[in-house]
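**Student:** need coordinates for the below:
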Amino acid sequence: MDEVKRKLIQLVHSRHASWKAIYSILKYHTSGNINEETFYDLDHHPRIKQLQRDHLLISAERLIYQYTSQNIHLVTILDDEYPERLKTIYQPPWVLFAKGDLSLLKMNKTLAVVGSRNATEYGFKSIDYLFPLLIEKNTLIVSGLAKGIDAHAHKSAIKLGGNTIGVIAGGFHHLYPKENSKLAEYMMKEQLVLSEYPPETYPAKWHFPMRNRIISGLSEGTLVIEARKKSGSLITADFALNDGRNVFAVPGSILTPDSDGVHYLIQQGAKLIKSPEDILEELGN
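**Tutor:** Purely as a prediction, here's the structure:
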């Protein structure tokens, strides 16, 4: 195994290794000539002694053997399988834990679909209306395996014979929400599920907004359906805008707060979506 990749795997399994700590270590060793004596030669870093101790307890080879037996793939930012689009986002994940069809990471026409966990029939019917042509045109659907719009987007893509990627908070062994566990397990076999956290990680509150940057980062554009003014969907849209990606919004009723966030996005310049063609003309160009 490549030495840099081995150390990277060790670092993401250390509870003391933040994204910035890993970045500092990799930046320090830009030559790529990493060995046991020099890898942690960062005396100025506040957590380096803790990382050194963690290093002694973590075997990358043992982890990979264990994950392979569970059909879990580790895709590091150094690997060819790692999506080029994801490398350009704010704090790209150093390692993707993946279960399912890795070839989906190479699909070009990719759309993130996010929205309310308490979706209405209007939100579901919007997906049912937009998806047939999107799937026919080989659009990969990315979402967060949450209840509501996320789950319906995954299920609709599958039902129509398309492809979909689910990005979860926490690790594979602690799926959330429980009600979508069967959907997630199916997608781990027939589609693809991703996490930036080791499988034994319990989902924490802060994992969810960080998960959203991966959803938008994998995608050319983000479609928002039924979102309130303060919601995770708007966080996903903000990540998309900050990364220079398209943001699409399905308008809703002005009589309820269910689409206040969507209407806010439209006021801020998101493209109003009335048909699948409105999305397709922006994708793949």
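
**Student:** can we go C-alpha only for contacts and neighbour counts from here?
**Tutor:** Noted.

**Student:** how far is stretch 67-84 from where the chain is centred?
**Tutor:** Taking CA atoms, centre = their mean, to the nearest Å, one finds the center of stretch 67-84 at 14 Å from the center of the full chain.

**Student:** for stretch 57-73, same thing?
**Tutor:** 21 Å.

**Student:** quick one: buried residues of stretch 77-91?
**Tutor:** Ile77, Tyr82, Pro83, Arg85, Leu86, Lys87, Ile89 (16 or more other CA atoms under 10 Å).

**Student:** er, stretch 193-213 I mean
**Tutor:** 193-199, 201-203, 208-213.

**Student:** ok now that stretch, how far from the chain's centre?
**Tutor:** Distance, stretch centre to chain centre, for stretch 193-213: 9 Å (CA atoms, centre = their mean).

**Student:** how long is that stretch from one end to the other?
**Tutor:** 15 Å (CA to CA, to the nearest Å).

**Student:** give me the residues contacting that stretch.
**Tutor:** Applying CA atoms under 8 Å, 6 or more residues apart in numbering, the contact partners of stretch 193-213 are 12-13, 89-90, 93-100, 144, 165-176, 184, 187, 232, 235-236, 239-240.

**Student:** ok, now stretch 145-165?
**Tutor:** By CA under 8 Å, 6+ apart, stretch 145-165 touches 104, 113-119, 123-124, 127-128, 131-132, 135-136, 138-144, 166-168, 176-177, 179-180, 183-184, 187, 191-194, 225.

**Student:** also this sequence, please, to line up against the first:
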Amino acid sequence: MTNSFQKQLLALHYVYPLTWHKFQRLHQYIGDLNELAACSGNMLAKILNMKEDNASRLLIHYKKMLKIALEEYYLSHQITAVSYMSELYPESLKNIYDPPAVLYVKGDLNLLRKTKKIAVIGSRNASKYSEEALKLILPPLINEQFIIVSGLAKGADRFAHEATIRYGGKTMGVLGHGFFHFYPRENQKLGEQMAKEQLLLTEYPPYVGVKKWHFPARNRIISGLSQALIVTEAALKSGTLITTELALEQGKDVFAVPGLITSEQSKGTNKLIKEGAIPIWSGHQILDELQMFSNFR
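**Tutor:** Okay, here's the model as predicted:
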């Protein structure tokens, strides 16, 4: 990947955070990114399926951003831009539906190269039960050098990140917004710690704020990075169950913590078990299951 291509891709992604599949479609029509600046608004609108006015504005802003050294600008904010073609880009993400064209990361870049990753997700209203379950689940995984991936949301995500750090492990947080924003506010201190000692990543340029629809899209990255998915608690209607569907579509193993039949926050996990998720109450079980599955694959 040439410096020129990186500069052009980052400029385009800044003004229009397209995914890799959409970038390939654009590349198919214009051939080389060098040709984009000369592309007409009408032609670009047809390629990217947008209104011509929007396409024309995109081209104006793209040409302006080409004059800015974005890579250096990001580094001044301790942000590293990792394109799809970079050797740092996780191979597992290339197999998901519509992978990001660019990842923006902060923290320990070496974690991107590691293949042993497991996601922990659950309810934003997770109870003490999730915390207690993670005490039994996480230490064996951390001892085997698994990186714990989650979304830095309230509840189960926060429990997973904090417990991993407490047990001396490594954790990755996948954000649904750019680095110049933070959500939720109560997790900001944890996020700042992870940006220095662990790893945060997002598919959104730093200026992009919090939008509701970003989080379902973010979930495909959480499951895509991970070998398997652990669900601690989940209500029957929740984003957590959507993430498990994505994991299953990606061929990932789903583990669920069984809970009280009277608990609203366990109705989703109990349903997952009924539908085929593997019930677990110890990290050793997960290691045994993963080993068994690897022997059959």
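
**Student:** mind listing which of the contacts of stretch 193-213 of structure 1 are in helices?
**Tutor:** Val12, Ala184, Met187, Gly232, Ile235, Thr236, Phe239, Ala240 (DSSP state H).

**Student:** any idea how far the residue nearest the centre of structure 2 lies from Leu236 of structure 2?
**Tutor:** Centroid check for structure 2 by CA atoms, centre = their mean gives Ile221 as the closest residue, at 3.4 Å. Plainly put, Ile221 of structure 2 is 22 Å away from Leu236 of structure 2 if you go by CA to CA.

**Student:** got a list of what Phe23 of structure 2 touches?
**Tutor:** Ala101.

**Student:** work out the gap between the helix or strand where it lies and the centre of the chain.
**Tutor:** Assigned by DSSP states H and E, Phe23 of structure 2 belongs to helix 20-30. Chain-centre distance of helix 20-30 of structure 2: 22 Å, with CA atoms, centre = their mean.

**Student:** give the buried residues for that helix.
**Tutor:** In helix 20-30 of structure 2, counting by 16+ other CA under 10 Å, buried: Trp20, Lys22, Phe23, Leu26, Ile30.

**Student:** stretch 228-243 of structure 2 too?
**Tutor:** 228-236, 239-241, 243.

**Student:** which of these sits closest to Leu70 of structure 2?
**Tutor:** Proximity of the buried residues of stretch 228-243 of structure 2 to Leu70 of structure 2 was ranked by CA to CA; the top entry is Thr243 with 32.4 Å.

**Student:** looking for the alignment partner of that closest one in structure 1.
**Tutor:** Counting by TM-score structural alignment, Thr243 of structure 2 lines up with Thr236 in structure 1.

**Student:** got a list of what that match touches?
**Tutor:** Taking CA under 8 Å, 6+ apart, one finds Val114, Pro209, Asn212, Arg213, Ile215, Ser216, Thr222 in contact with Thr236 of structure 1.

**Student:** same thing but 6 Å
**Tutor:** Asn212 (CA atoms under 6 Å, 6 or more residues apart in numbering).

**Student:** before we move on, back to that, put the buried members of the contacts of stretch 145-165 of structure 1 into a PyMOL selection.
**Tutor:** Entered in PyMOL, the line below selects the buried ones among the contacts of stretch 145-165 of structure 1, by 16+ other CA under 10 Å:
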select buried, resi 104+113+114+115+116+117+119+123+124+127+131+132+135+139+140+141+142+143+144+166+167+168+176+184+187+191+192+193+194+225
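
**Student:** sweet, I'm off.
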